[in-house]
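In: sequence below, structure please.
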Amino acid sequence: MAHLRAAGLGALADLGFRGLDNGVLDPVIVTGFHATRTHKLTPGQKTANRVLANGRAPVEHGFAHLKNWRILTELRTEPARATCLLRALLVLTNLEVNR
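Out: Okay, here's the model as predicted:
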């Protein structure tokens, strides 16, 4: 969390993510709003959840394709190289899927 905050970066997380980010006014990890039986979501909260889902969908689809093709099973490298490799693979995956 400190590394993301120091770099001025953020992350999108799904509704199941809990914990770690205590910065209420300046969150590093953005999650959606939860509804309960007694607390219904406002139209603004529903819109925020929809925007968050639209931002996360391409990444989720990219990782699903990478898992389906079993590209990541043989990956044996340091994390910094794996991050660059994953970024390149996601770009190539999106190009292939859109073709």
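
In: from now on I want contacts and neighbour counts done on CA atoms only, so please keep to that.
Out: Noted.

In: quickly find the element holding Arg5.
Out: When elements are assigned from DSSP states H and E, Arg5 belongs to helix 2-7.

In: who touches that helix?
Out: Under the criterion CA atoms under 8 Å, 6 or more residues apart in numbering, residues 10, 28 lie in contact with helix 2-7.

In: centre of the chain versus whichever helix or strand comes after it, how much separation?
Out: Per DSSP H and E, the first helix or strand lying C-terminal to helix 2-7 is strand 11-12. Centre-to-centre, strand 11-12 and its host chain are 5 Å apart (CA atoms, centre = their mean, to the nearest Å).

In: strand 11-12 packs against which elements?
Out: Counting contacts by 3 or more CA pairs under 8 Å, 6 or more residues apart in numbering; DSSP states H and E, strand 11-12 packs against strand 29-30, helix 43-68.

In: please identify the deepest-packed of these.
Out: Comparing the helices and strands packed on strand 11-12 by mean neighbour count (mean count of other CA atoms under 10 Å), strand 29-30 ranks first with a mean of 18.

In: please give the structure of this sequence too, so both can be compared:
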Amino acid sequence: MGFLGLDDDGDNPVVVTGFKATRARKLAPAEREANRILAAGRTPVERGFAHLKNWRILTKLRTDHARATHLLRALLVLTNIEATTGN
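Out: You can find the predicted model right below:
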């Protein structure tokens, strides 16, 4: 339910987590809304990684990790554009 935020500060990464209900404690409406917003933000990213896995573009990637990060970000942007335009 959690993931690292997209901050460029490598020394202090931001961890974003959702709220979890228990049997004894139900979620407040604001907590449910926060979980919904978090899930909506995670969906395009998870879909992008699924596309990358299906394309198998990273199986033979032999480059510096910093360049791979830039490549991944560019591919996720393109995937997001593809998903929003519906092509």
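
In: export the helices and strands packed on strand 11-12 of the first structure to CSV and tack on distance to Glu96 of the first structure?
Out: As requested, these are exported to CSV (distance: least, CA to CA, whole Å):
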stretch, distance to Glu96 of the first structure
strand 29-30, 29
helix 43-68, 10
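
In: so which of the ones you listed is nearest Arg87 of the first structure?
Out: Arg87 of the first structure sits nearest to helix 43-68 of all these, at 10.1 Å, using CA to CA.

In: what's in contact with the following helix or strand past that closest one?
Out: As assigned by DSSP H and E, the chain's next helix or strand after helix 43-68 of the first structure is helix 79-98. Contacts with helix 79-98 of the first structure, where a contact means CA under 8 Å, 6+ apart, come from 59, 62-63, 65-66, 75.

In: quick one: contacts of stretch 38-53 of the second structure?
Out: 18, 58, 76, 79-80.

In: try it again at 6 Å.
Out: Leu76 (CA atoms under 6 Å, 6 or more residues apart in numbering).

In: chain center to that stretch: distance?
Out: Centroid separation between stretch 38-53 of the second structure and its chain, computed with CA atoms, centre = their mean, is 5 Å.

In: where in the first structure does that stretch fall?
Out: For stretch 38-53 of the second structure, the aligned range in the first structure is residues 52-67, judged by TM-score structural alignment.

In: mean deviation (superposed) between that stretch and the second structure, please.
Out: Compared with the second structure after the fit, stretch 52-67 of the first structure shows a mean deviation of 0.7 Å (mean CA distance after the TM-score superposition for the first structure).

In: so how far is Thr93 of the first structure from Thr73 of the first structure?
Out: Distance of Thr73 of the first structure to Thr93 of the first structure, computed by CA to CA, to the nearest Å: 16 Å.

In: the more surrounded of these two?
Out: Thr93 (17 against 9; other CA atoms under 10 Å).
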